[in-house]
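Peer 1: Sharing a model that was predicted from the sequence below.
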Amino acid sequence: MQKHEGQIWVESCLGEGSTFYVTDRAEGDSMTQSKRILIIDDEDDIRAVVQVSLEEFGGWQTIPAASGIEGLAIARSEVPDAILLDVSMPDFDGYQVFEALQQNARTQAIPVIFLTAKVLPSDRQQFASLQIAGVITKPFDPTLIWQEVGLILGWTT
């Protein structure tokens, strides 16, 4: 709470019950308020860890998708503020999803951050040739991924 300049307090009335209050500076911060991030990753554990980090530490809303096809459908219908996209997925990989997003007028402006274990120079060159917002390599620190996302997107300092 101190990190977010928040407060916790309780108001209690005998016989009526207690009300617990929690405030967080991020709630009123226009840079983070109501940001929605679509997380597309076929690995349940990765999706869950990223979701918790972005929601709890970043204060953002998340929308999980377990496949490229599901993620693409959600992106087209929900038009999130950003997308975290796994590069290696079995049905429709990150490159295919990204290409489809770029071909759709509703989704082409959504910033996309690749999540990947690919770190070879040839992989980096391929990423650089795309119009993606950034790349976060796996494994990542679950307590810091929200900061990486925020820095890449310019939502945090």
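Peer 2: Arrived safely.

Peer 1: Could you use CA atoms for every contact and neighbour count after this?
Peer 2: OK.

Peer 1: so where does the spatially most central residue of the chain fall, helix or strand?
Peer 2: The centroid of the chain falls nearest to Ile37 when counting by Cα atoms, centre = their mean (4.3 Å). Ile37 is part of strand 36-40, with elements assigned from DSSP states H and E.

Peer 1: So what touches that strand?
Peer 2: 47, 50-51, 60-68, 71, 75, 80-86 (Cα atoms under 8 Å, 6 or more residues apart in numbering).

Peer 1: what about 6 Å?
Peer 2: Contact with strand 36-40 is made by 60-65, 71, 80-85, as judged by Cα atoms under 6 Å, 6 or more residues apart in numbering.

Peer 1: alright, now check it against this:
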Amino acid sequence: MPPENLKRILMVEDEPDIRTVAELALEAIGGFELTACESGQQALEQIEECRPQLIVLDVMMPGMDGPATLKAIRSLPDYARTPAVFMTAKVQSDEVQSYLELGAAGVIPKPFDPLTLADQIRDIWNEACAIG
């Protein structure tokens, strides 16, 4: 059975410039419905409303960082298995491995290419659905 099409993405990114570029890349180029949040707390407040199929998290954020946000999201029964992707400048192999061990479906290095971001996310989604 082919994976369902990815439509709704929740993105958590504290940098407004990066959020803007990612919104363009994912909505205008990728055709996704994107809910962009500037903090983990805001993501937790909005998750029920946007019902994401995939979550994109910045690793380094003030207050609640990406791993803490993912842990909080995983405690919500409806989102315990929602695929999550970390976006980070910290992409040493041991760092990437630690994100995967936290339950991330993939890691996208920053700075990302806005023209290929949607495809990268789609690839991770298809892989996550195949493993399911």
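Peer 2: Perfect, thanks for sending it. If you're wondering where the values come from, they're calculated on a predicted model, not measured in any experiment.

Peer 1: got the angle for the helix ranked longest in the second structure vs strand 8-12?
Peer 2: In the second structure, with assignment by DSSP state H, the single longest helix is helix 117-131. Inter-element angle recorded for helix 117-131 of the second structure and strand 8-12: 110 degrees (by axes from the mean of the first three to the mean of the last three Cα atoms, to 10 degrees).

Peer 1: Alignment lookup: Thr69 of the second structure to the first structure.
Peer 2: Using TM-score structural alignment, the partner of Thr69 of the second structure in the first structure is Val97.

Peer 1: How about Asp14 of the second structure?
Peer 2: By TM-score structural alignment, Asp14 of the second structure lines up with Asp42.

Peer 1: picking up where we left off before, distance check, the residue nearest to the centre of the first structure against Pro121 of the first structure.
Peer 2: According to Cα to Cα, to the nearest Å, Ile37 of the first structure stands 28 Å off from Pro121 of the first structure.

Peer 1: for Ser88 of the first structure, same thing?
Peer 2: Taken as Cα to Cα, the span from Ser88 of the first structure to Pro121 of the first structure is 17 Å.

Peer 1: These two - which one has more neighbours?
Peer 2: Neighbours were counted for Ser88 of the first structure and for Pro121 using other Cα atoms under 10 Å; Ser88 has more, 18 against 9.

Peer 1: SS state for that one?
Peer 2: Three-state call for Ser88 of the first structure (DSSP: H, G, I helix; E, B strand; the rest coil): coil.

Peer 1: which residue sits closest to the residue mapped onto it from the second structure in space, ignoring its chain neighbours?
Peer 2: Residue pairing (TM-score structural alignment): Ser88 of the first structure is matched to Met60 of the second structure. Leaving aside its chain neighbours, Met60 of the second structure sits nearest to Gly66 (6.3 Å; criterion: Cα to Cα, 6 or more residues apart in numbering).

Peer 1: again, but for Leu44 of the second structure
Peer 2: Ile73 is the one closest to Leu44 of the second structure (Cα to Cα, 6+ apart), at 6.8 Å.

Peer 1: helix, strand or coil for that neighbour?
Peer 2: Ile73 of the second structure ends up helix, using three-state DSSP.

Peer 1: what about it, how many neighbours?
Peer 2: Ile73 of the second structure: 21 neighbours (other Cα under 10 Å).

Peer 1: And for Val149 of the first structure?
Peer 2: If we define neighbours as other Cα under 10 Å, then Val149 of the first structure has 23 of them.
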